[in-house]
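*Asks:* Predicted model, plus sequence, below.
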Amino acid sequence: MSKRILHIDMDAFFASVESARDPSLRGKPLIVGGNLDDLRSVVSSASYEARRYGVRSAMPIAQAKRLCPHGVFMRCSRGVYGEASRRIQEILETATPHIQMASIDEANLDITGSIHLFGDEEKLARHIKNAILEQERITCTIGVASNKMVAKVAANECKPDGFLSIAPGAERDFLAPLSVGKLPGVGPHAKEALENMGVMTIGRLATVPEPTLKRMFGEQGAASLLRAACGMGSDEITPQDQPKSISRETTFPEDLSDWRVIEPVVFRLAEHCAYALRSEGLEAKRVTLKTRYADFQTKSFAKTLSDPTALDVDIMAALRELFPKAQARRARVRLVGVHLSALSWNQHQMRLFNREKMEKWERVSQTVDTVRGKLGFDAVHVGRVLPDSKHAPKDK
C-alpha cells in the first residue's frame, strides 16, 4: 500500500489571523507587514481581496501601496502567529502523530494509518478543516497524494479553503497540464529558461531528454526536475528535532541612537524568546545580543550563563551586561535581535543558591504563560519592557 501524505496550507495565514482577531477587517484588502510609512518593510501576508490587486508576499510595502492604495496596512502582531500555529499543530495531532511542519503555516502529515479511523481521506481532511475553523476562525487548504511534492501542488491548485486528493498512480496525469512554474523549486529564472526552450507544461518537461536539461541545470538539477515532472517525490515525514537556537529580531522604522528607547525593545524580544523556550520545554545557556548599525555593520555580543535558564529575568540580566558593548560603537542602530543557544531540555532543577527567588520567578512565568495561552502574548507585559508604539518590534 502506497503512503498517503496530506499537505495543509493555511490560507493567507497572517492576514486571516488578524481578521479573526478583528472581524471588522474581514472582506477588506488587508496587507500585513508594515504601516503605510514603513518604507523598509515588506509584505508578510495579504488577504485574497488584496491579492486581486497584485499584492503578494515579500513585495515592498511601497509597491503594495501603489497597487492597492485603499488597502488596510498593518504591522505584524508579534507572537500571535506562532501561538496560532502551535494550536493548529495540536489539532493536526488529533488526526495523526506523524507530522512535519514545513513552515509556520504549512505542514505535511502521513495519514496512511489514520484514514480508517475517519472513514476516508476527505472525512479526515474535513475533521481538520472544521476543527481549525471552529477554534481559530480561519480556513485552510488540504491536498493529499502519494508524496509531499504532489500533495503540495494539489493544495496550491485548490486554494483557498479547498480539498483535492490525487489517487495513487494518477500523479503524472494530474501534473501534466499544469504550468511548469507550478513545480516546487522552479523559480522565475528556471521557468523562463524552460519556456524559452518551448517547455510550457510539466507534461512537456517530463519528455525532455535528460542530457538537454543537464546542459542548463546540471546533473543533479536535471534529475530532480525529471523526477518531479513524473510525479515522484519523497514520502518521508520527519518530525522536528529539538531546535538548536531560538531568536527574535526587529528592524526599526528609522535608525535610533537613544538606548533608552532601544533597550525596552530588546527586552521585549527577550520575552518572546523566553516564552518560546518554555513552550518547547527548553532552557538556554548562551544569550547573544545582535546589533546592526546604520552603516549595515552587524555585531554580536554573547554571554554564557553559569546555569541554563528559561526565565525572562535571567536572560534580561545577561542582556544588561551586553548593552555597554553594543553602545561602545557610538553609531545609530538599525536592527536589534536576541539569540538564545546552547539549548537543552528543561529539567526544572533549582539552583543551590537563590532557590527561593528562582521558585518565585518560576511561578510568575507559569502564571504569565497561562494568561498568554488564553488571551495572546500581548495580554501580559513585564513592566520595564513596554515599548512605545512607534518602536514596538515587528515580526521578522
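*Replies:* All right, it came through fine.
*Asks:* make it CA atoms for all contacts and neighbour counts henceforth
*Replies:* OK.
*Asks:* Leaving out the residues flanking it, which one is nearest to the residue nearest the centre of the chain?
*Replies:* Residue closest to the average C-alpha location in the chain (Cα atoms, centre = their mean): Ile104, at 3.2 Å. Excluding the flanking residues, the one nearest Ile104 by Cα to Cα, 6 or more residues apart in numbering is Ser85, at 6.0 Å.
*Asks:* gap between that neighbour and Asp105?
*Replies:* Between Ser85 and Asp105 the computed distance is 7 Å (Cα to Cα, to the nearest Å).
*Asks:* Also Ala50?
*Replies:* From Ala50 across to Asp105, the span is 19 Å (Cα to Cα).
*Asks:* now do Thr141
*Replies:* Distance, Thr141 to Asp105, by Cα to Cα: 11 Å.
*Asks:* Neighbour count: those two, which is higher?
*Replies:* Thr141 (24 against 21; other Cα atoms under 10 Å).
*Asks:* my guess is that one is in a helix, correct?
*Replies:* No: under DSSP: H, G, I helix; E, B strand; the rest coil, Thr141 falls outside any helix and is assigned strand.
*Asks:* Structure two is appended below for comparative analysis:
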Amino acid sequence: MTAQPGTRPRRSWSDWLPSTPALPTEPGGHDRVIMHIDMDAFYASVELRRRPELAGTPMFVGGAERGVVLSANYEARAFGVEGGMPSSRALRLCPQAVAVPPDFDTYGEVSAGIVAVLESVTAHVESASIDEAYLDVTGSRRIFGSPRQIGEHLRALIADEQGITCSVGIGPSKFVAKIASGRAKPDGLVEVGRGDVTAFLHPLPVTTIGGVGDVTAEKLHRLGIVTVADLAHTPVSTLRRAFGPQQGSLLSELAWGRDGRRVVARPGERGVGCQETFGRDTDDPAVVRAELLRVAGTVAWRMRQAGVLGRVVTLNLRFADFRTVSRSLTLASPTDSTDELYAQAMRLYAKLGLERPRIRRVGIRVEGLVDADKAYCQPTLDAPERGWREAERATDAVRRKFGPHGVQRAVLTRHGYASKQL
C-alpha cells in the first residue's frame, strides 16, 4: 500500500506483463502462496472509525457539492453510489447520504500502519495502492501456519490495530488471489488451491478479469465469449487475431489462471519491521525494554532471512489513547544485528523523555536496505573475530527447525505479561 491519495488506478494490459521472472516453486515441490489484501471501502471505513455516529448511515468521502466520490460505505453503495462518480450524482441517487471531506494525512498514516502489520508475517509485500497489497507467504507457513490461518491472523490484527476491516484472497498467483479477494468482500476470506483454480475461475463472467473494460468486453461478447470458461476454450489463434498477439495470448493465459508475476516491493517501499501490541497497556519501563528487545530480534531475524542490511532505524510507539509517535536515526554502517537495533531503539526511546506514559504498542522498522552480500560493515576496533553475528546465525538455524520460540534470550522468558505479535 502506498500512501498516495486518490481513486483506485485503472488497470491496463501492461500491468499484467511480468516485470520480473516467474518465481519458481520452493525446493521440495512446495508451490508458492500469494495473498491479496484489499481494505473494505477504505476511506469511508477510516472516517467511520472516528465518526461512529455515522455507522449504518449512507455516507461517502468527497465533496458535498463539487468533486468526486473517493469511497462510499456499503449502505451508500446499495443506492448505486460508487467511487469515481461526481458527488452531485451521488447525492441525487442517495439524498440522505452524508458527505465527509477527505483527510489524506490520516489515510496515509493508516495505510502505513497496515503495511507494518503485513510485513510482520513476510518480507515480500508489494503495495498495489493505498488500500491493497500483495503478499508472498510461501515461506511464512513454517512459522504462522496454513495460508488460511495467516489470512485470518492478518484480518484480526488489522481490525484490532486500525479499527477497519479487509478482505483476503489466497491463491497460487497474483491474478487468482486478486479475484479471490473480490469474491470475499466485504470482510471475508476466500482461498483457492492450485487444483481448484479452473473450477473457481471458469463460472465467472469474463469481465471479472482485470483489464477487461467495456470495449474489450463488448468485443468478447460479439465473439460469443461471456464467461471465463468460454474464453479459456476459445482457440488462442482466434484471440490473437481479434486482440493482437500480446493481448490475445495474455487473455488465454489468464483464463486458465496462469500468471507468473512475482510479488516485488517497489522502489522506495522496501523495509523490514515488526510491532508488538501489549495484552494490557503498560507504563513499566522494564516491560517496554523487554518488548523492544523482542521486536528488535524479530526484525533482525527477518532481515537475515531476506538477506539484507539496513541503516535507517525507526522507533514507533502507540499510547493508550491511540496517539502515535515515531523517531528515526541513520547508522554509519548497515546492520542486521539484534543488539545494534535494540541499542538504537533504546537511544530513540530515551530521547523522547517520556514520564511513564501508558503504552499500547511498540514497533521497530528498518529501511535504507542493501543486499547483505554487497554491503560492507565497518567493525569496531574492539570487536572479536567471532561474536554475536555468528551466534545469531546459529540461532537462526534453530529457529528454522523448531520455530520462532525454539531459542530466545533469557530476559524474554522472565516477563509474565501477555503480548501479541503483529
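*Replies:* Looks like it arrived, so ask away. None of the values given here were measured: they were computed from a predicted structure.
*Asks:* Send over the TM-score of the superposed chains.
*Replies:* Overlay of the two chains. TM-score (TM-score structural alignment, normalised by the length of the first structure): 0.60; 252 aligned residues with a Cα RMSD of 2.4 Å.
*Asks:* if we can go back for a sec, tell me, what's touching Thr141 and Asp105 of the first structure both at once?
*Replies:* Asp9, Met10 (Cα atoms under 8 Å, 6 or more residues apart in numbering).
*Asks:* Just the helices from the stretch 1-150 of the second structure, written as ranges.
*Replies:* Here the stretch 1-150 of the second structure has its helices, by DSSP state H, counting those that start in this stretch, at 42-50, 74-77, 87-93, 104-118, 141-144, 147-162.
*Asks:* Same list (these) but as a markdown table, adding distance to Arg183 of the second structure and mean neighbour count.
*Replies:* Putting the helices of the stretch 1-150 of the second structure into a markdown table (distance: least, Cα to Cα, whole Å; neighbours: other Cα atoms under 10 Å) gives the following:
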| stretch | distance to Arg183 of the second structure | mean neighbour count |
| --- | --- | --- |
| helix 42-50 | 17 | 21 |
| helix 74-77 | 15 | 20 |
| helix 87-93 | 25 | 19 |
| helix 104-118 | 21 | 19 |
| helix 141-144 | 23 | 16 |
| helix 147-162 | 15 | 18 |
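*Asks:* any chance of those in CSV, plus distance to Gly211 of the second structure?
*Replies:* Listed next are these as CSV, based on distance: least, Cα to Cα, whole Å:
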stretch, distance to Gly211 of the second structure
helix 42-50, 22
helix 74-77, 23
helix 87-93, 26
helix 104-118, 25
helix 141-144, 31
helix 147-162, 26
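*Asks:* thinking again about what came up before, what does the residue nearest to Ile104 of the first structure align to in the second structure?
*Replies:* Applying TM-score structural alignment, one finds that Ser85 of the first structure aligns to Ser111 in the second structure.
*Asks:* surely that match meets Ile130?
*Replies:* Yes: assessed by Cα atoms under 8 Å, Ser111 of the second structure is found in contact with Ile130 at 6.1 Å.
*Asks:* Let me know how buried the counterpart of Gly84 of the second structure in the first structure is, in neighbour terms.
*Replies:* Following TM-score structural alignment, the counterpart assigned to Gly84 of the second structure within the first structure is Ala58. Close neighbours of Ala58 of the first structure, defined as other Cα under 10 Å, add up to 14.
*Asks:* For stretch 63-78 of the second structure, what is the spacing between the initial and final residues?
*Replies:* So stretch 63-78 of the second structure: terminal residues 20 Å apart, Cα to Cα.
*Asks:* gap between it and the chain center?
*Replies:* 25 Å (Cα atoms, centre = their mean, to the nearest Å).
*Asks:* cool, and stretch 225-236 of the first structure?
*Replies:* Its chain's C-alpha centre and that of stretch 225-236 of the first structure lie 25 Å apart, by Cα atoms, centre = their mean.
*Asks:* Mind listing what's buried along it?
*Replies:* Of all the residues in stretch 225-236 of the first structure, those buried under the rule 16 or more other Cα atoms under 10 Å are Leu225, Leu226, Ala228, Ala229, Cys230, Gly231, Met232, Gly233, Asp235.
*Asks:* which residues touch the aligned partner of the second one in the second structure?
*Replies:* The alignment partner of Leu226 of the first structure in the second structure, by TM-score structural alignment, is Ser252. Ser252 of the second structure makes contacts with Leu231, Ala232, Thr234, Val236, Leu239, as judged by Cα under 8 Å, 6+ apart.
*Asks:* one step back: quick one: the match of Gly84 of the second structure from Thr251 of the first structure, how far?
*Replies:* Ala58 of the first structure is 15 Å from Thr251 of the first structure, by Cα to Cα.
*Asks:* do the same with Phe73 of the first structure
*Replies:* When Phe73 of the first structure is compared with Thr251 of the first structure (using Cα to Cα), they lie 17 Å apart.
*Asks:* Could you pull out the helices in the stretch 251-400 of the second structure for me?
*Replies:* 285-306, 338-351, 388-402.
*Asks:* buried ones in the first one?
*Replies:* To tie it back to what came earlier, the one meant is helix 285-306 of the second structure. In terms of neighbour count (16+ other Cα under 10 Å), helix 285-306 of the second structure has its buried residues at 287-304.
*Asks:* what span of the first structure lines up against that helix?
*Replies:* Going by TM-score structural alignment, helix 285-306 of the second structure sits over no part of the first structure.
*Asks:* That helix packs against which elements?
*Replies:* The helices and strands touching helix 285-306 of the second structure, judged by 3 or more Cα pairs under 8 Å, 6 or more residues apart in numbering; DSSP states H and E, are strand 272-282, helix 338-351, strand 359-367.
*Asks:* Deepest-packed of those, please.
*Replies:* strand 359-367 (a mean of 24; mean count of other Cα atoms under 10 Å).
*Asks:* Between strand 272-282 and that strand, find me the angle.
*Replies:* Here the directions of strand 359-367 of the second structure and strand 272-282 differ by 170 degrees (axes from the mean of the first three to the mean of the last three Cα atoms, to 10 degrees).
*Asks:* how many degrees apart are strand 359-367 of the second structure and helix 338-351 in direction?
*Replies:* 130 degrees.
*Asks:* Neighbour count: Phe73 and Thr251 of the first structure, which is higher?
*Replies:* Neighbour tally, Phe73 of the first structure and Thr251, criterion other Cα under 10 Å: the higher count belongs to Phe73, 23 against 20.
*Asks:* Much appreciated, bye for now.
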